[in-house]
Structure formats: C-alpha cells, structure tokens
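Visitor: Turn this into a model:
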Amino acid sequence: METKPVITFLKTLLIVYSFVFWITGAILLAVGVWGKFMIGPYISLIAENTTNAPYVLIGTGTVIIVFGLFGCFATCRGSPWMLKLYVMFLSLVFLAELVAGISGFVFRHEIKGTFLRTYTDAVLNYDAEDEKSLAVDNVQSSLRCCGVNNYTSWLGSVYYPANGFPLSCCSNSSDCSPQDLRNTTINHTKVYQQGCYELVTSFLETNMAIIAGVTFGIAFSQLIGMLLACCLSRIITANQYEMV
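Guide: A predicted model of the protein is given here:
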C-alpha cells in the first residue's frame, strides 16, 4: 500500500515525459526535413564527404512519434515488460541521436577543405545542366555570390570561353543578359563581386552546429526517461512480488 503513491507519482512523471518525448520526435523530424531541403543543395556539392545526419534525424523522429505513444500506453498499463521494452527503445534512440549529433559536429569542421576542392571542380566543369551545375546555380543565386573566391574563378572554366558567366552570377537580373555575360569588356561589372566559398562554409558550419546542438540536447534527455521507466518497472515488479 505504501508504494502506491510512489507508483502514481512515477507514472505521472513518465506520462509527462513520454508526451514531451513525442514532441521531441516531431522536432527531430522537422529539423531533419529542414536540414535536407535547406542544406541539401550545398551538401550535393560535397559528394566525397556527404552526411546522412538529416536522414537519421527524419527516421529517428518518425519512430519517436510512434514509440512516444507506446511509452504513454506502457505507463498507463503499468506493465513491467512494456516498460523494460520502452527503456531498450530509449537506449537505441539515445545512441542513434548521439551518432547523428557527432556526425553533424564532425562534418561541420571537415567541410572547408572538401568544399574548396569539390566546389572548384564543379565551377571548372560547369555545363549548366548536370546536378552539380544546378547546385552551383542554386548557391550563387541564393547567397548572391559568384565563383569560388570571386568571379575570376570562372575564367578558367570550360563554360566561360563560349558563354561567359552563368546567369546565376548576375547581380541585377533586369540589367544582365546572356550577351552582356559573354562580353569580356563589361561582363565583370554585371556579376556579384564576392565569391561563394566563405559564404557557403559559414552557412553550413552554422546550420550543422544547430542540428548537432538540438540532437545532443534531445539525446541526453532520454537518460531521464530511461531512469524513470527503470525505477517504475522495478517498483511495480517488487510490489507484485510483495502482493504474492
């Protein structure tokens, strides 16, 4: 009888935690989708060291939403084996989120050297049609930049001799025609003067740090749920033995 208030208290805490856990699943899912669509075009230029962190977050978030409901159900039922299963699941989620967080953190620091090499290659071999060329256009138009360190990076590309600068380099689309971009006398005045390298690496480092930080924070919150579920399972089991 004396354990009933404790069991009720732990159940209440675990139900609240499971609800918060469900919300974190929705947050991870949203961050994963955001990372895929916002950072994806930039990551596609770094084929040598791409990261699966957004996909891990999407998958983990989806599964958390399902098992968050399971946690509430297991707590309400007060089933020791369900609670143990819930603890095992929280342990797996903790490891998955830890891997995703470390992946994002490590990738954030490795990106500069890789991006410089692969982005330079994408500019030099630009043809305005393949996936990397389209990614280059996306980067230049969205970040308002041109070339790697500056617009002169395009002078050595296979595209420049016949076409000049690509349209994505235009600083003013209403006053920038393909003819202007081919005219070597004035084309450099029609394009963005700043290169994309520093802008892209700064953008990626900042956003990968956000993803890693959110993931680490949510991962370590799983420890609280694991502790509550373990305690509740043991107390319920001990109480059942006492009743027998």
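Visitor: going forward, measure contacts between C-alpha atoms and count neighbours the same way
Guide: Will do.
Visitor: For stretch 219-231, buried residues please.
Guide: Residues Ala219, Ser221, Gln222, Gly225, Met226, Leu228, Ala229, Cys230 are the ones in stretch 219-231 that count as buried (16 or more other Cα atoms under 10 Å).
Visitor: one more, for comparison:
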Amino acid sequence: MGKINGCIKCLFIFFNVLFAIIGCGLIYGAVKTTAYSSQFSAVGGPNLAWSWVFAIGVLGISSLGIYAGCSENYLALKIFAGFMAVGMIIMLIFGIVVVVMRNKMKDAFHSTSSEAVQPYMADNELREMLDEIQQSIHCCGLVSAQDWGSTIPQSCECQSSGGNQTHGGSVVTGCKSRPQGTTGPSQIYKQTCSDFIFVWFNIIYQLFMGFCFTFAVTALLGLLISILMIHQVKRYDRAGRPTIAMKGY
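Guide: I've put the predicted structure just below:
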C-alpha cells in the first residue's frame, strides 16, 4: 500500500501528464510563431519570447509533478507545491498585464497616424500581409490609404460606390476616390483595416486572458492537491516510525 491515496495519486499523475502534453504543444506553437514575433510586437502585441519561457516551464513543472506523484517523494512534492504557488501568482499577474496591454493597443489603433505607420510599411513582409488582408476583408490601408505612399495597390480597388453590401462574407462600407497625387485604382475602399485587425487581436488577447486565468485556477487546484499529498506522506512516515521503549531506572 502506498503513502498516498490511490485515486488522488492517479488523478494527480493524469493531469500532470496532460499538462506535459500541453507543454510540448506550446513549444511547437512557440517554434511556429517565432517568425512573426517582430510583426506582432510592432502593433502592440506581447513579446512572444515569453511563450518559450512559459512552454518550457509548463513542461518542466509537469515532469516534476509526474516524478513526485510516482515516487511519492516528500521533497519533490514540496518543491512542486512551491512552483504551483509561484505559478498561480505569475499567471494572475500575466492576466492583469494582458488586460492592460489590450487597452493600450486599442488606444494605439485609434490614435496612430499615417506618419507613424510609415516605418512599419517599409517592411516587405508586413506590406504583403496587409495586401492579403485587404483582398480578403475589403479595406484599404492600416489607418488610411496614404499608408501605401504614392502607389495604391490593386487590392484596395472598390467595385461599387453604393451603400453597404456583402461581398465574399465581408461587409463593404462603400467606396471613395483615391487620394490626389497617387496612382492605382480610381475607386478604393473607405474602410481602413485597423478596425478589422483590432478585432482579430482582441480575440487573441481574450484567449491569452482566458489562458492565464485558467492556469491560475489550475495552479491553485494543483497546490491544494499537492498539500493534501504532502500531508498524507508525512502522516504515513510518522505512523511508520518505530516506537522507542523508555527504560525505567
């Protein structure tokens, strides 16, 4: 018979194996998103380098939990409980930071001028990405058509000057003439892409917030279970100590 209740031990190990798999998935996701780290940070997104720290931390702590549960090691369980307490606090802090960054990014999207966008528009990858967005959701420019400089791309071309219409699943909000002194389509979309892009980033931020607060709650549960397991190991060790007979003099 082990030191820890069998059901609690199996449940503890199961969830740590599950989070170890999640950690591996996070590492894979970090590898895939590293290439877009600079573009994401440029528009107010969080630094994706932290995703590596978080992914490796989840995998490492889960591995420690698996070892602690299987070995019923008192010290390993205490270390795991300490990581759970620290992790819960960190996840709460990260969740609050993500909320603040989301609000800052929202203000940046609504206050950014075309002049401020120009350094980012010099990046060919960002230009290509914006061009693809314009083709799919029917908008023009990040904050205005002048973001493209003197040459407006063909993806800004608007086919109708009437009111709102639905085209390809996107709402077209009407057309306007291209800015004077520029070349390209004579009619371009009135709607800029910043509102659409913010909707996407807002979804990402909401996922981050849900992710952080979910992990905070999970860390709290892990802390409580590990404390219970530590108590059971300590009680078993005390019960197993030999009784020393007192000598009478």
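Visitor: Report the TM-score for the pair.
Guide: TM-score of the superposed chains, computed with TM-score structural alignment, normalised by the length of the first structure, equals 0.72; 220 aligned residues with a Cα RMSD of 3.5 Å.
Visitor: any chance of the buried residues of stretch 219-231 of the first structure in CSV, plus distance to Asp127 of the first structure and secondary structure?
Guide: Listed next are those as CSV, based on distance: Cα to Cα, whole Å; DSSP: H, G, I helix; E, B strand; the rest coil:
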residue, distance to Asp127 of the first structure, secondary structure
Ala219, 43, helix
Ser221, 48, helix
Gln222, 48, helix
Gly225, 53, helix
Met226, 53, helix
Leu228, 58, helix
Ala229, 57, helix
Cys230, 59, helix
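Visitor: Redo the residues you listed as JSON lines? Include distance to Leu167 of the first structure.
Guide: Listed next are those as JSON lines, based on distance: Cα to Cα, whole Å:
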{"residue": "Ala219", "distance to Leu167 of the first structure": "44"}
{"residue": "Ser221", "distance to Leu167 of the first structure": "48"}
{"residue": "Gln222", "distance to Leu167 of the first structure": "49"}
{"residue": "Gly225", "distance to Leu167 of the first structure": "53"}
{"residue": "Met226", "distance to Leu167 of the first structure": "55"}
{"residue": "Leu228", "distance to Leu167 of the first structure": "58"}
{"residue": "Ala229", "distance to Leu167 of the first structure": "58"}
{"residue": "Cys230", "distance to Leu167 of the first structure": "61"}
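Visitor: can you give me the strands in the second structure?
Guide: 165-167, 170-172, 175-177, 187-189 (DSSP state E).
Visitor: before we move on, the earlier item: identify, from the buried residues of stretch 219-231 of the first structure, the entry nearest to Leu143 of the first structure.
Guide: The closest of those to Leu143 of the first structure turns out to be Ala219 (Cα to Cα; 32.6 Å).
Visitor: And that closest one, what's its match in the second structure?
Guide: Aligned counterpart of Ala219 of the first structure in the second structure: Ala216 (TM-score structural alignment).
Visitor: so which two of the buried residues of stretch 219-231 of the first structure are the farthest from each other?
Guide: Ala219 and Cys230 (17.4 Å).
Visitor: sorry, back to before: if I look at the match of Ala219 of the first structure, how far off is Met121 of the second structure?
Guide: 38 Å (Cα to Cα, to the nearest Å).
Visitor: Tell me the counterpart of Leu64 of the second structure in the first structure.
Guide: The alignment partner of Leu64 of the second structure in the first structure, by TM-score structural alignment, is Phe70.
Visitor: Tell me who's in contact with the residue lying closest to that match once chain neighbours are set aside.
Guide: Leaving aside its sequence neighbours, Phe70 of the first structure sits nearest to Tyr86 (Cα to Cα, 6 or more residues apart in numbering; 7.7 Å). By Cα atoms under 8 Å, 6 or more residues apart in numbering, the residues touching Tyr86 of the first structure are Phe67, Phe70, Gly71, Ala74, Met226, Ala229.
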